[in-house]
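K.L.:
here you go, sequence then predicted model.
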Amino acid sequence: MSSAFITCAVTGSGDTVGKSDKVPFTPEAIANDCIAAAKAGAAVVHIHVRDPITGAPSREVEYYAEVVDRVRSSNVDPVINLTAGMGGDVTFGSVERPLPLAEEGTDMVGATERLDHVRKILPEICTIDCGSMNFGEGDYVMTNTPSVLAEMARQVQELGVRPEIEVFDTGHLWQAKSLVEQGLIADPVMVQLCMGIPWGAPADLNTFMAMVNNIPESWTFSAFSIGRKQLEYVALAAIAGGNVRVGLEDNLYLDRGQLATNQDLVERAVAILSGMNIDIMNADDVREKMQLTRHG
C-alpha cells in the first residue's frame, strides 16, 4: 500500500480574512486550527501569523511563539512547519512611477531577520520560497534573490531545521537543485509544488507532470493547487507519488458556496486518500522519513 502525509496550511498571508470568517488570525485561533487539523489527520501544520486585531500578515516573533507554544502544549503533536517567506515583498508605486515603492504591501528585510522566528522557536521544518515572481494582479512581486536564498539556506542548515523548498515555477526547481548541489540544503530534500498561483506554474496536468518529472527521485515532494482545484490535487499529488497539502491558506471552500474550516479540508483529504487505499502517515512517520530534529 502506498502512503502519503497531509500538510495543513492554516492561514497564510493572503487577503482572505475578509472573505471568510473561518480564517483564523489571532495566535489562539491559529493554534486551535492547527490542533484541530492534527486531530483530523494532518501530520504537518504550516504556520503563518497575522495581526490579531486587523488580520493583516505579520512577522512578529512573539505571535509565532504563542502559536507554537499552544500547539506544543496541547494533546496533539504535529510536525511544526513555519513560513520563512515573509520579508520578501515588493509593491511598486505605479505603472508610470514604479519608484518610490508603495509602503503598503512592501516588506523587505535581510536574510537573518527573515529567520528571527525560526532561530527563536526552532521548528522541525521551515519554508524557503525558491525564487521571485509576479504574484497575482497589480504591482506586487515576491522577491527572493539567489544570494538571499543561499544565505537563508545556509542559516537554516546551521540551525538544524529541515527546509521545505516551495517551488512556484520550473525555474524555482532549477534553483533548488543548485542550492542542493552547493551543499546548502542537505538530504533528505523536501519540496512543495505550489500550483495555480498567478503568474507561476498553472495548475494543468501537463505543467504539473513536467514539474514532477524533474524532481530528483531521492527527493520527497508534496503538491497543492490554490482555489477550487485544491481537493482535486489531493488525489493528483498522491497518484503522482507525492504528499498533499490543504488548508485555508490556499482555498476557502469545501463545496460550491460552502465555506470550509481547516478541519473540514483535512477531513475531506483523509476521505479522498482513504478511498484510494493510500495509507495516511502520522507525524512520527514524517519525522522518521524526513529525519527531522525535535527542539524544545
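P.N.:
Looks like it arrived, so ask away.

K.L.:
when you work out contacts or count neighbours from here on, use the C-alpha atoms and nothing else.
P.N.:
Noted.

K.L.:
who's in contact with stretch 244-252?
P.N.:
Here stretch 244-252 makes contact (C-alpha atoms under 8 Å, 6 or more residues apart in numbering) with 4-14, 16, 20, 23, 222-228, 230-231, 233-234, 237-238, 259-262, 265-266, 269.

K.L.:
and for stretch 63-75?
P.N.:
With C-alpha under 8 Å, 6+ apart, stretch 63-75 has contacts from 27-28, 30-32, 34-35, 48-50, 77, 80, 117, 121.

K.L.:
quick one: it to chain centroid distance?
P.N.:
Chain-centre distance of stretch 63-75: 18 Å, with C-alpha atoms, centre = their mean, to the nearest Å.

K.L.:
cool, and stretch 48-66?
P.N.:
Chain-centre distance of stretch 48-66: 16 Å, with C-alpha atoms, centre = their mean.

K.L.:
now stretch 217-236
P.N.:
Here stretch 217-236 is found 12 Å from its chain centre; the criterion is C-alpha atoms, centre = their mean.

K.L.:
list the buried ones in that stretch?
P.N.:
220-227, 229-231, 233-236 (16 or more other C-alpha atoms under 10 Å).

K.L.:
likewise for stretch 79-95?
P.N.:
Using 16+ other C-alpha under 10 Å as the test for burial, stretch 79-95 gives 79-93.

K.L.:
filter those residues down to the ones in strands?
P.N.:
Judged by DSSP state E, the subset of these located in strands is 79-82, 88-91.

K.L.:
can you list these in TSV and add distance to residue 188?
P.N.:
Formatted as TSV, these follow (distance: C-alpha to C-alpha, whole Å):
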residue	distance to residue 188
79	16
80	17
81	16
82	18
88	26
89	29
90	32
91	35
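
K.L.:
this is the comparison structure:
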Amino acid sequence: MSVTITVAPTGPIATKADNPTLPTSPEEIADAVAAAYAEGAAVAHLHFRDADGLPTADLGIAERTVELVREACPILIQISTGVGLGVDFDDRARLVELRPQMATLNPASMTFGEHEFSNPFPGVRRLAARMQELGVKPELEVYDTGHVELCLRLIEEGLIAGRPQFSIVLGVRGGAAATPANLQTMVERLPDDAIWQIIPVGRANLQLTALGLALGGNARAGMEDTLYLRKGEPVEGNTPLVRRAVALARALDLSIASPDDAARTLGLVPAAAAQGSL
C-alpha cells in the first residue's frame, strides 16, 4: 500500500513573528515545496500571502506562486479556497478559475478559534458545480461529523464526481477535538470508496498522524498545521515535518506515493502533463 504525503507549507494563520522560517512570498513557498517534494511529498496544498504577509486571494499572486512551484518540481498542485478568515467567499472561490489539479471545498460555516469561517451552503454548491465544469478535483475539508453529512449530500446531488477525497481536520477550536475516538468516528462516516487524509492541528499532530496512517489514511505535514517538531522545539521550516511523516509511514511498512502514483489514485492528470495548464 502506498501513502500520499501532502505538504502544507504556509496556511492562513501563522506569521513570521510566530516562526521566522514560515514561507510567505511566492519564492519562499516554491522553495519550501521543492524541498518537501525531495523528501517524498506528492501534493502541495497552497495558501498565498500578500507583500505584508497577509492571506490573499489575489489571482496574480496565486498564479505566480503556482508557476514557481511547477518550475521547481513536478508535484501535484492543490489550491486552498479557504484562503484566510475574513476573506470574502466569492473572492476565495475565484481561485478555482486558475484550474489547478485540486482545490479545497469547505462544506460548512463554522467558528474557527475566535473568528467565523464563512462557507454558506448555496455558495458551496455553486463552487462544487464550477469545479466540476473546470475539471478541478475537490478536496473535501471536514472539521466535524456534520460536515461529512453535507459532503454526502453533495455526492448524492451529483456535484462530486469520481472517488471523493476527504481531509479530516481535527484540533481547531470550533471543530472536533484531535482525539483517536473522533478520528475513528469521522472515518466510519466516509463512503466506502473515499480517499482520505488526516490533518491534526497543534499538539496532537504527531500522534494523530501516526494513527491516521495506521487506519489506512494519507497524511499532511507542514507549518500550516504545527509550528513545532516536538514540545518546546520550534520547527525550522517544513522539511523536518515532511521527513517525519514519511518516516512514520515507512515505519508502518507503507511505501511513499510519487506524484504520478497519487494522480492515478485520485483520477488526475499526472503532474508533469499538467505543467502548462495554468
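P.N.:
All right, it came through fine. As the structure is a prediction and not an experimental result, all values here were calculated from the model.

K.L.:
buried subset of the contacts of stretch 63-75 of structure 1?
P.N.:
Buried among those by 16+ other C-alpha under 10 Å: 27-28, 30-32, 34-35, 48-50, 77, 80, 117, 121.

K.L.:
let me know the closest of the residues you listed to residue 242 of structure 1.
P.N.:
Within those, the smallest distance to residue 242 of structure 1 is 19.3 Å, found for residue 80 (C-alpha to C-alpha).

K.L.:
map the closest one onto structure 2.
P.N.:
By TM-score structural alignment, residue 80 of structure 1 lines up with residue 77 in structure 2.

K.L.:
one more: residue 234 of structure 1?
P.N.:
When structure 2 is aligned by TM-score structural alignment, residue 234 of structure 1 is paired with residue 209.

K.L.:
go on, residue 133 of structure 1?
P.N.:
Residue 133 of structure 1 maps onto residue 110 in structure 2 when the alignment is built from TM-score structural alignment.

K.L.:
which residue ranges form the strands in the stretch 151-296 of structure 1?
P.N.:
Taking DSSP state E, counting those that start in this stretch, the strands of the stretch 151-296 of structure 1 run over residues 162-167, 190-195, 220-225, 243-246, 253-255, 258-259, 279-280.

K.L.:
the first one corresponds to what range in structure 2?
P.N.:
In other words, strand 162-167 of structure 1. Matched against structure 2 by TM-score structural alignment, strand 162-167 of structure 1 falls on residues 137-142.

K.L.:
what of the fourth one?
P.N.:
Aligned using TM-score structural alignment, strand 243-246 of structure 1 spans residues 218-221 in structure 2.

K.L.:
mean deviation, that stretch versus structure 1?
P.N.:
Mean deviation of stretch 218-221 of structure 2 relative to structure 1 after superposition (mean C-alpha distance after the TM-score superposition for structure 1): 0.6 Å.

K.L.:
can you pull the contacts of the counterpart of residue 59 of structure 1 in structure 2?
P.N.:
Using TM-score structural alignment, the partner of residue 59 of structure 1 in structure 2 is residue 57. Residue 57 of structure 2 is in contact with 48, 83, 87, 91-92, 94-95, counting by C-alpha under 8 Å, 6+ apart.

K.L.:
where's the match of residue 234 of structure 1 relative to residue 220 of structure 2, distance?
P.N.:
Counting by C-alpha to C-alpha, to the nearest Å, the gap from residue 209 of structure 2 to residue 220 of structure 2 is 8 Å.

K.L.:
shared neighbours, the two?
P.N.:
The contact sets of residue 209 of structure 2 and residue 220 overlap at 198-199, 245 (C-alpha under 8 Å, 6+ apart).

K.L.:
save those as JSON lines, and put in distance to residue 277 of structure 2 too.
P.N.:
Formatted as JSON lines, these follow (distance: C-alpha to C-alpha, whole Å):
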{"residue": "198", "distance to residue 277 of structure 2": "29"}
{"residue": "199", "distance to residue 277 of structure 2": "28"}
{"residue": "245", "distance to residue 277 of structure 2": "30"}
